[in-house]
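*Asks:* Turn this into a model:
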Amino acid sequence: MHDNEPRTITPDALPEMIIRYLKARLEHDSATAITAFTGDATVIDDGRTHEGTAAIERWLDRSATEFTYTIQLTGAQQADATHYTATHHLEGDFPGGTVDLHYRFTLRDGLVERLVIEP
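*Replies:* Predicted coordinates for the structure are as follows:
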């Protein structure tokens, strides 16, 4: 195994700020979710880039209400000390109805610096 190959970890082995973010998203708690991010964080979701706390907060609020869906954490990986992936299975009233999404986190100073959400 190479150092840069992600290794599978148990979801509860994800860093605290990632677990805090994911739990807050499940509860549609944008105020708590935003605390997991650095002030200059970037989120890329659905091809759109959201930079900085204010833009990420707007994205959190909008994405919480845009569709109704269930989300299940199905796996987790760690590439190194600052790169983690959480895989989720979503089912709901969005186009396509079901999707597996990879939440790719980059950490800095104990917070999320970058989050890319993609299939």
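*Asks:* can we go C-alpha only for contacts and neighbour counts from here?
*Replies:* Noted.
*Asks:* Gly96 looks like it's in a helix, true?
*Replies:* No - counting by DSSP: H, G, I helix; E, B strand; the rest coil, Gly96 is not part of a helix but coil.
*Asks:* what about it, how many neighbours?
*Replies:* 8 (other CA atoms under 10 Å).
*Asks:* ok, now Phe105?
*Replies:* Using other CA under 10 Å, Phe105 is surrounded by 21 other residues.
*Asks:* Hmm, His83 and it touching each other?
*Replies:* Yes - look at Phe105 against His83 with CA atoms under 8 Å: they come within range, at 5.7 Å.
*Asks:* can you map out the strands along the chain?
*Replies:* Listed in chain order, the strands of the chain (DSSP state E) span 7-9, 37-45, 48-51, 69-80, 83-92, 98-108, 111-118.
*Asks:* Here is a second sequence; please produce its structure as well for comparison:
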Amino acid sequence: MEGTPMTSNALAHLPVRVRTYLDAHARHDVPTAADCFGPAAVVVDDGRTHRGRDAVLAWLDRTSTEYTYTTTPLTAVPHDDRHWTVTQRLEGDFPGGTVDLAHTFTLDEDGRITGLTIVPCA
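*Replies:* Down below sits the predicted model:
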């Protein structure tokens, strides 16, 4: 996927809740990451769908502790004001050890994350 390389300038152009979520998730700060989502948010990750605040919170808790990993933001693509795709490289102790993942965000009119789909890059 092509996009803007993730320099500090590109990070500054991300919507605040996307930027806050990415930073909090990388630091395994579940409460801060969870606060970025709207009450009816839907997350699709690893073939599973998590609907609503409680399910998203459980997903965040699991994904922040299941493996040890680091993230490196690679690109950010704005599709419009409410839709963004951010590609990150994860490296850690999970099967395969390294993967590039596309995170596609949908935001509501208040900038809260209402949808997040995470898929491996082709």
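*Asks:* Can you add distance to Ser30 of structure 1 and give the strands of structure 1 back as TSV?
*Replies:* Formatted as TSV, these follow (distance: least, CA to CA, whole Å):
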stretch	distance to Ser30 of structure 1
strand 7-9	26
strand 37-45	11
strand 48-51	15
strand 69-80	16
strand 83-92	19
strand 98-108	17
strand 111-118	15
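*Asks:* Can you tell me which of the ones you listed is nearest to Lys23 of structure 1?
*Replies:* Lys23 of structure 1 lies closest to strand 69-80 among the strands of structure 1, at 10.3 Å (CA to CA).
*Asks:* ok, now how distant is Thr58 of structure 2 from His50 of structure 2?
*Replies:* Small correction: residue 58 of structure 2 is Ala, not Thr. According to CA to CA, to the nearest Å, Ala58 of structure 2 and His50 of structure 2 sit 9 Å apart.
*Asks:* Now do the lengthiest helix in structure 1: which elements does it pack against?
*Replies:* Assignment by DSSP state H gives helix 53-66 as the longest helix of structure 1. Using 3 or more CA pairs under 8 Å, 6 or more residues apart in numbering; DSSP states H and E, the elements in contact with helix 53-66 of structure 1 are helix 30-33, strand 37-45.
*Asks:* for the strands of structure 1, which one sits closest to Glu16 of structure 1?
*Replies:* strand 111-118 (9.1 Å).
*Asks:* After superposing, tell me the mean distance of that closest one to structure 2.
*Replies:* Once fitted to structure 2, strand 111-118 of structure 1 is off its aligned match by 0.4 Å on average (mean CA distance after the TM-score superposition for structure 1).
*Asks:* tell me the angle of that strand relative to strand 98-108?
*Replies:* With axes from the mean of the first three to the mean of the last three CA atoms, to 10 degrees defining the directions, strand 111-118 of structure 1 sits at 150 degrees from strand 98-108.
*Asks:* so where is strand 111-118 of structure 1 in structure 2?
*Replies:* Aligned by TM-score structural alignment, strand 111-118 of structure 1 corresponds to residues 112-119 of structure 2.
*Asks:* So which residues make contact with that stretch?
*Replies:* 17-18, 36-46, 101-108 (CA atoms under 8 Å, 6 or more residues apart in numbering).
*Asks:* This completes my enquiry, with thanks.
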